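K.L.:
predicted model follows, preceded by the sequence.
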Amino acid sequence: MMCIAVANQKGGVAKTTTVTSLGTAMSELGYRVLLVDLDPQACMTFSLGLDPDSLELSVHDVLLGQVSPSMVLQKTEDGPDLLPATIDLAGAEAMLLTRTGREYALRNALDDLQEAVADDGEPYDVVLLDCPPSLGVLTINGLTAATEVLIPLQCETLSHRGVGQLLDTIADVRKMTNRKLKVRGILPTMFDARTTHARDVLDDVAMRYKLPVLDPPIARSIRFAEAPAAGRSIMRTARRAKGAEAYRIHAREIMESSGIAAKGDERVGK
């Protein structure tokens, strides 16, 4: 099972949009996809048509070991399954700090869930984690559980100032809790090809941090802001939008570059 953490401690860089769009695109290709909302703001949960305020159980309860992940699992209209978040998750960090092995809470929960669904014959092919805009315990849990990190980056100068801190945290996680963690690269978001500034920012990031910059960039579009109001991803509300097509390209490339791709292609008859 591939597990991708979508992380950047700066807010407003399209982490949630990236997770929902990639997850839906992968589901379109025939893969079994799980999305995990690790942000106490619960934006992804809301964006996929659930009311966080009405949920009795969430990933908060899973991380604290109070319930099994399968009890929290929700189906979405867009295709992927979801472990939703609520505001209760804000208190999980403080509670986890007192626990031994707190960094492994999510990894252990995902292992348990994968075993449970495998018993039914339908294990997940890929898990996508929507990390909160911080470098706290929840993000560390995401990085410890992940096989890869994808870094969405708004193409503006101030947006890449925290990338170095995130990379330092990733380096620490590699040393302490997850030696196999890899960085897939930077995904440019809210990209305006008409400006030289956006292109200059991408060139600077690639040179400064020695990271791959994934192509194509995700173009700025009002369609991304409209989708959450419908409780769906842009892959359903504006299927032919330029941004939706770009996410489909990235989803296919991610799956084709993984060891799971052959299985997925075979399953969907490609």
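P.N.:
The structure has been received and is ready for your questions. Numbers count the residues shown, from 1 in each chain.
K.L.:
hey, let's count contacts and neighbours off CA atoms from now on
P.N.:
Will do.
K.L.:
contacting residues around the residue nearest to residue 96 when sequence neighbours are not counted?
P.N.:
Nearest residue to residue 96 in three dimensions, chain neighbours excluded: residue 102, at 5.6 Å (C-alpha to C-alpha, 6 or more residues apart in numbering). Going by C-alpha atoms under 8 Å, 6 or more residues apart in numbering, residue 102 touches 96, 137, 141.
K.L.:
quick one: neighbours of residue 197, just the number.
P.N.:
Residues contacting residue 197 under the criterion other C-alpha atoms under 10 Å number 14.
K.L.:
oh, that last question was meant for residue 229, not what I typed.
P.N.:
13.
K.L.:
right, and it touches residue 47 too?
P.N.:
Yes: here residue 229 lies in contact with residue 47, judged by C-alpha atoms under 8 Å, at a distance of 7.2 Å.
K.L.:
and for these two, which residues touch both?
P.N.:
Residues touching both residue 229 and residue 47 (C-alpha under 8 Å, 6+ apart): none.
K.L.:
hold the first one in mind and look at this next one:
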Amino acid sequence: MGKKVLVIDLDPQTNATLMLIGEEKWFELNKKEQTLARLFKDAMDPDNRKFNLEGTLQKQVSDVGAARTIDLLPSSLDLIDVQDKLASAPAGKFYAANPIDLLWRAVKGKLDDYDVVIVDCPPNLGIITLNGLRISEGYIIPTIPDHLSTYGIPQITTRIRDFSEAISETIEPVGIVATKYQANSTVHNNVLKQLREDADLPDVMDTIIRQANAVAAAAEFQMYSRTLKQKYGAELAGQYDDLAREIWSALEA
């Protein structure tokens, strides 16, 4: 779509990072501490700050040839250990070093350079996720449409609403995205119907991402350039394209 996109990977699993730059490049950056883990480590040792935004920002990432307007702030497995320690980080002069503002302080000067910023958060609402929500105007909940995967959605929406009110910033639900959907599953179809009929939940987006082996295969970064259809297959690439356009329409609205 020609949009300039920044991906901020806050998930310690580093999936978004590995898909966009590959394991070899990530290992190199992680060794030099050019990941977001360094940003959060600095909060616990403010006299020894090492995070450098320009050095950490990876430009024109992705092995999809047409996607040359994507930049990335990579994640690190080190975030697993960092998150539990952030609550006890020094408050700083005048108690200004709020642990939920760490990411915002680091990237606020860059955000207006992009049409859209996608923050990939870990599957919890801890301090690192709150850092992602702090800079966000909306959020998307991807879920497998089964009972266990969707059980916590009401709690997620309630807590994000409470957080939004606490910081006096609007964070609206963009929608729920059903993923790994199996059309022949009675459970998936029944849960999807329940999600759509529940007026207390965010709207379920029209685009559904079906279960496909191509998703697992696409996770392997290739050094050569390829098309979206070559990466995911024609059907799945079409679904992702539809989803991107649906999300963009929701954001514009």
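P.N.:
Sure, I can see it. Everything quoted here is computed from the prediction, not taken from an experiment.
K.L.:
can you add secondary structure and neighbour count and give the contacts of residue 102 of the first structure back as a markdown table?
P.N.:
Putting the contacts of residue 102 of the first structure into a markdown table (DSSP: H, G, I helix; E, B strand; the rest coil; neighbours: other C-alpha atoms under 10 Å) gives the following:
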| residue | secondary structure | neighbour count |
| --- | --- | --- |
| 96 | helix | 17 |
| 137 | helix | 17 |
| 141 | helix | 23 |
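K.L.:
quick revisit: what residue of the second structure matches up with the residue nearest to residue 96 of the first structure?
P.N.:
With TM-score structural alignment as the criterion, residue 102 of the first structure lines up with residue 99 in the second structure.
K.L.:
same thing with residue 167 of the first structure?
P.N.:
Under TM-score structural alignment, residue 167 of the first structure pairs with residue 157 in the second structure.
K.L.:
does its match lie in a helix or a strand, and which?
P.N.:
Using DSSP states H and E, the element containing residue 157 of the second structure is helix 153-167.
K.L.:
that helix: which residues count as buried?
P.N.:
153, 157, 160-161, 163-164 (16 or more other C-alpha atoms under 10 Å).
K.L.:
show me where the first structure has its helices.
P.N.:
Secondary structure of the first structure (DSSP state H): helices at 15-28, 43-47, 59-63, 69-72, 92-96, 105-119, 137-145, 163-176, 196-209, 222-226, 234-237, 242-257, 261-267.
K.L.:
packing partners of the fourth one?
P.N.:
Counting contacts by 3 or more C-alpha pairs under 8 Å, 6 or more residues apart in numbering; DSSP states H and E, helix 69-72 of the first structure is packed against helix 59-63, helix 105-119.
K.L.:
okay, those helices, which one's buried deepest?
P.N.:
Among those, the stretch with the highest mean neighbour count (mean count of other C-alpha atoms under 10 Å) is helix 59-63, at a mean of 24.
K.L.:
what's the local residue count around the closest residue to residue 218 of the second structure other than its chain neighbours?
P.N.:
Closest residue to residue 218 of the second structure apart from its sequence neighbours, by C-alpha to C-alpha, 6+ apart: residue 231 at 5.5 Å. If you count neighbours by other C-alpha under 10 Å, residue 231 of the second structure ends up with 21.
K.L.:
who touches the corresponding residue of the second structure for residue 226 of the first structure in this structure?
P.N.:
Here residue 226 of the first structure is matched to residue 217 in the second structure, going by TM-score structural alignment. Applying C-alpha under 8 Å, 6+ apart, we find residue 217 of the second structure in contact with residue 232.
K.L.:
what about the residue nearest the centre of the second structure, distance to residue 136 of the second structure?
P.N.:
Nearest to the mean C-alpha position of the second structure, by C-alpha atoms, centre = their mean, lies residue 120 at 1.3 Å. Separation of residue 120 of the second structure from residue 136 of the second structure (C-alpha to C-alpha, to the nearest Å) stands at 11 Å.
K.L.:
got it, and residue 39 of the second structure?
P.N.:
Distance, residue 39 of the second structure to residue 136 of the second structure, by C-alpha to C-alpha: 18 Å.
K.L.:
what's the burial count for the nearest residue to residue 30 of the second structure once chain neighbours are set aside?
P.N.:
For residue 30 of the second structure, ignoring the flanking residues on the chain, the nearest one in space by C-alpha to C-alpha, 6+ apart is residue 76 at 6.6 Å. Look at residue 76 of the second structure: counted by other C-alpha under 10 Å, it has 24 neighbours.
K.L.:
please apply the same query to the one 4 residues further on.
P.N.:
Neighbouring residues of residue 80 of the second structure were enumerated by other C-alpha under 10 Å; the total is 15.
K.L.:
mean deviation, the helix holding residue 157 of the second structure versus the first structure?
P.N.:
When the first structure is overlaid, helix 153-167 of the second structure sits 1.5 Å from its aligned residues on average, using mean C-alpha distance after the TM-score superposition for the first structure.
K.L.:
what residues are up against residue 241 of the first structure?
P.N.:
Residues in contact with residue 241 of the first structure (C-alpha under 8 Å, 6+ apart) are residue 223.
K.L.:
that one maps to what in the second structure?
P.N.:
Counting by TM-score structural alignment, residue 241 of the first structure corresponds to residue 234 in the second structure.
K.L.:
contacting residues around residue 53 of the second structure?
P.N.:
The contact partners of residue 53 of the second structure, by C-alpha under 8 Å, 6+ apart, come to 106-107.
K.L.:
the first structure: which residue goes with that one?
P.N.:
Matched by TM-score structural alignment, residue 53 of the second structure corresponds to residue 69 in the first structure.
K.L.:
any idea how far its match lies from residue 116 of the first structure?
P.N.:
When distance is defined by C-alpha to C-alpha, residue 69 of the first structure is 9 Å away from residue 116 of the first structure.
K.L.:
kindly report the same for residue 197 of the first structure.
P.N.:
Residue 197 of the first structure sits at a distance of 49 Å from residue 116 of the first structure (criterion: C-alpha to C-alpha).
K.L.:
and if you look at residue 264 of the first structure?
P.N.:
Distance, residue 264 of the first structure to residue 116 of the first structure, using C-alpha to C-alpha: 20 Å.
K.L.:
same question for residue 18 of the first structure.
P.N.:
To residue 116 of the first structure, residue 18 of the first structure is 27 Å away according to C-alpha to C-alpha.
K.L.:
over to residue 181 of the first structure?
P.N.:
Per C-alpha to C-alpha, residue 181 of the first structure is found 24 Å from residue 116 of the first structure.
K.L.:
now swap in residue 15 of the first structure and tell me
P.N.:
28 Å.
K.L.:
could you do residue 74 of the first structure as well?
P.N.:
15 Å.
K.L.:
what's the answer for residue 85 of the first structure, then?
P.N.:
To residue 116 of the first structure, residue 85 of the first structure is 21 Å away according to C-alpha to C-alpha.
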